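K.L.:
this one's structure only:
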């Protein structure tokens, strides 16, 4: 007899409550194996591929790509004992209720199901599942994958998707004629018969566009939604203070050119950001308050003896802040290599949720956009953030003479509950001194 199980959306990081379905990697009728990737989702932190802990036949897909689903919601049903059955049937309600149990995702605790357990009842042990694999979006795969945020997402019901797969029709090339732009069976059949030309993705209007008002509305989801919530929380919780410093970094730029030609740094992308990262780690030793955090619940200030350095990175999904773990223990070369790997991974959308947790200090490099400075908002769970501006040729007084020098601006925002003006000023001055003359590092 068939045995049906329902696969719930699991918490892929710490405390996530929902995720967007980006693309299915399976269709109704597909036979899957244990730990096979079945769906790609977008959480508040990254794009994640979810494996399934059972083998069997997919009988139903409950949600469409583009939908937002709460953690614990069943997203597919499968028959884990298909032997001897002619064709999979719909799962009984009893099986659905029994199998609505949370799975364990990457670095997460078991999540609660929607149905409250009766008092005195035993709690079922969560089914084990392999850690999610984070991938860029879109990613190459056999099944259609949704394009980046803001692009066209093909909408079609599971039977239509299966028909398209059987007929070799790419849903991304079709324009749905049903209500809401949903692709119908007739649309797929026409494309398969060659009676209707395929519409390129680029020519398909963005969802949410209204020609009458010439406005496009995009739902607030995923990384953008999480970033907004975090920034509002930080702005209204931590009393921000921002200080500014303009420095002559000509000696740093000269040292950079010298090191780039050395054997030790051969093949290493040595950027001014690497020098800023090293300067922050060194300066934090002299001002430990900068690396502490306010714990409102415990009414304590927590001092960290390590620097997990966050680097704000702009990606197609929005702003993410992956961390360099134990950055204070790394050399300049190691920091430069870590920065290159971190930024490349972030831009490709491969940053794991775990890589964005538990930072202690953040650097945002607004200089790459040609911006001089700004007033950055502190990331929740931290007490300070440094903005590094563009390096420009600027008239500068040196030994009483006006000369053209390499000049940049720094701005430091800090939580005034943890860091007083003196500590913030001393830290910013130390970072500036290290960038203006890297030889000062010998005295640290």
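P.N.:
Yep, it's here. In this text, all values refer to a predicted model and were calculated from it rather than measured experimentally.

K.L.:
When you work out contacts or count neighbours from here on, use the C-alpha atoms and nothing else.
P.N.:
Will do.

K.L.:
Check the gap between residue 144 and residue 316 for me.
P.N.:
Residue 144 is 19 Å from residue 316, where distance means Cα to Cα, to the nearest Å.

K.L.:
neighbour-wise, which of those two wins?
P.N.:
residue 144 (21 against 15; other Cα atoms under 10 Å).

K.L.:
Next up, a structure to set beside the first:
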């Protein structure tokens, strides 16, 4: 028998640390190869870590809420029939002490994930012993699925306890609000706990506390640790604001025909079951305008300007964990239907906290829809490494002059921020005008 430690792996390029969100095992539990042992929150997504060992958990080396550097041990497991490295002493510290059978099993698991469709959210662990794999959370009937292995779940310590069916962001929200998921029933399919369930439970608990104990006053301030998505966003926005000279341009647009077009697409059998919104037409208008103004799709470096002949279109998404910007790869090659499906996939994945690191990398230009929050317009900050970020405000009925007469029209404001090191006002203005032209007349997309 031998004690093995499991160091926190790099689940995405450049990861330096992650927060322990949930332990799914406890000391004394027996774990098998690829069984999910914990859930971590990185700066980009929530990720489940599978065990690289088969054995008995002897110690958890990090507590829930701890932020752990990559490479620091988080779990100790006592394994059977492990061959110790003579130079390691009693604690192997890595998976190098595993039997050949175990190493082969881990490698097979990694290979099975590497060959999975990337749309399923798989990601290969870097530095996971000899090999390894990690899957973002995907549930069927409330249980996590791992490629190449049966479903495993650590023993529930309370006898006859019902499984808690809740997605990672919902678990995180419950933790933040102090809601015990084990004490509530979900209103979703198969008893899944939804966001509204957690918020309602937290509101009721708060009301009860106010009624039962009216004397204590609320704290005058709260201190919220800077970590995860908020930490990454803060660093990126400061760097972008300091490095790139921003210039913003915007214009009002008669989007009546866009709204009519969206209505027709929603009734089309080709788009049945696919989410269609003005954001889709806005995204397609961006791609059309980039073809006419390729300078916009560029990156500035200290020695050169890199003009991209492909478009990885970033979609700013507000999630329970904060703002993230996954991107649609090679968006310039997608049809309107394919683009709609790609945006829907990114949105659902981001909302569920399952955005893989690959979806967050190598974006070339970004769009943000602040209209969903009822805002007319704003001046967004560039995503680092990009030349432009376009925003669309809310679409509302306003008086508009058409052929010399004032008529009610559906009007919005579009525009954005641009890196003035790469493009000047004439290019910026033409680009924004081209986007506006498509929103005014979507038939231009047929050109």
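P.N.:
Structure's in. What do you need? Predicted model, so just to flag it, every value in this text is computed and none were measured.

K.L.:
TM-score them against each other, please.
P.N.:
Superposed pair, TM-score by TM-score structural alignment, normalised by the length of the first structure: 0.76. Supporting alignment: 372 aligned residues with a Cα RMSD of 3.1 Å.

K.L.:
corresponding residues in the first structure for stretch 425-433 of the second structure?
P.N.:
Under TM-score structural alignment, the counterpart of stretch 425-433 of the second structure in the first structure spans residues 421-429.

K.L.:
Return the residue of the first structure aligned against residue 28 of the second structure.
P.N.:
Per TM-score structural alignment, residue 28 of the second structure is aligned with residue 29.

K.L.:
Look at the closest residue in space to that match that isn't next to it in sequence and tell me its secondary structure.
P.N.:
Excluding its sequence neighbours, the residue lying closest to residue 29 of the first structure (Cα to Cα, 6 or more residues apart in numbering) is residue 58, at 5.2 Å. Under DSSP: H, G, I helix; E, B strand; the rest coil, residue 58 of the first structure falls in the strand class.

K.L.:
Surely residue 58 of the first structure and residue 28 touch.
P.N.:
Yes - with contact defined as Cα atoms under 8 Å, residue 58 of the first structure reaches residue 28; the gap is 5.1 Å.

K.L.:
Going by how many neighbours each has, rank the two and give me the top one.
P.N.:
residue 58 (24 against 20).

K.L.:
Which residues are in contact with that one?
P.N.:
By Cα atoms under 8 Å, 6 or more residues apart in numbering, the residues touching residue 58 of the first structure are 26-32, 76-79.

K.L.:
now do 10 Å
P.N.:
4-6, 26-32, 38, 76-80, 82, 88 (Cα atoms under 10 Å, 6 or more residues apart in numbering).

K.L.:
Show the buried residues in those residues.
P.N.:
Using 16 or more other Cα atoms under 10 Å as the burial test, the contacts of residue 58 of the first structure include 4-6, 26-29, 31-32, 38, 76-80, 82, 88 as buried.

K.L.:
before we move on, the earlier item: let me see the contact set for the match of residue 28 of the second structure.
P.N.:
56-60, 78-79, 87-88, 159, 162.

K.L.:
Can you point out the helix or strand that includes residue 280 of the first structure?
P.N.:
helix 272-286 (DSSP states H and E).

K.L.:
Pull out the buried positions in that helix.
P.N.:
Quick answer for helix 272-286 of the first structure (16+ other Cα under 10 Å): 272-285.

K.L.:
That helix corresponds to what range in the second structure?
P.N.:
Counting by TM-score structural alignment, helix 272-286 of the first structure corresponds to residues 278-292.

K.L.:
Now the matching stretch on the first structure. Mean distance?
P.N.:
Mean deviation of stretch 278-292 of the second structure relative to the first structure after superposition (mean Cα distance after the TM-score superposition for the first structure): 0.7 Å.

K.L.:
and that stretch, how far out from the chain's middle?
P.N.:
Counting by Cα atoms, centre = their mean, to the nearest Å, stretch 278-292 of the second structure is centred 23 Å from the centre of its parent chain.

K.L.:
so what's the closest residue to residue 414 of the first structure other than its chain neighbours up against?
P.N.:
Leaving aside its sequence neighbours, residue 414 of the first structure sits nearest to residue 384 (Cα to Cα, 6+ apart; 4.1 Å). By Cα under 10 Å, 6+ apart, residue 384 of the first structure lies in contact with 240-242, 289-293, 360-363, 376-378, 412-416, 418-419, 424.

K.L.:
6 Å - rerun?
P.N.:
When contacts are counted by Cα atoms under 6 Å, 6 or more residues apart in numbering, residue 384 of the first structure touches 361, 378, 413-414.

K.L.:
show me where the first structure has helices.
P.N.:
Per DSSP state H, the first structure carries helices over the ranges 93-99, 158-167, 185-193, 222-237, 250-260, 272-286, 332-347, 421-436.
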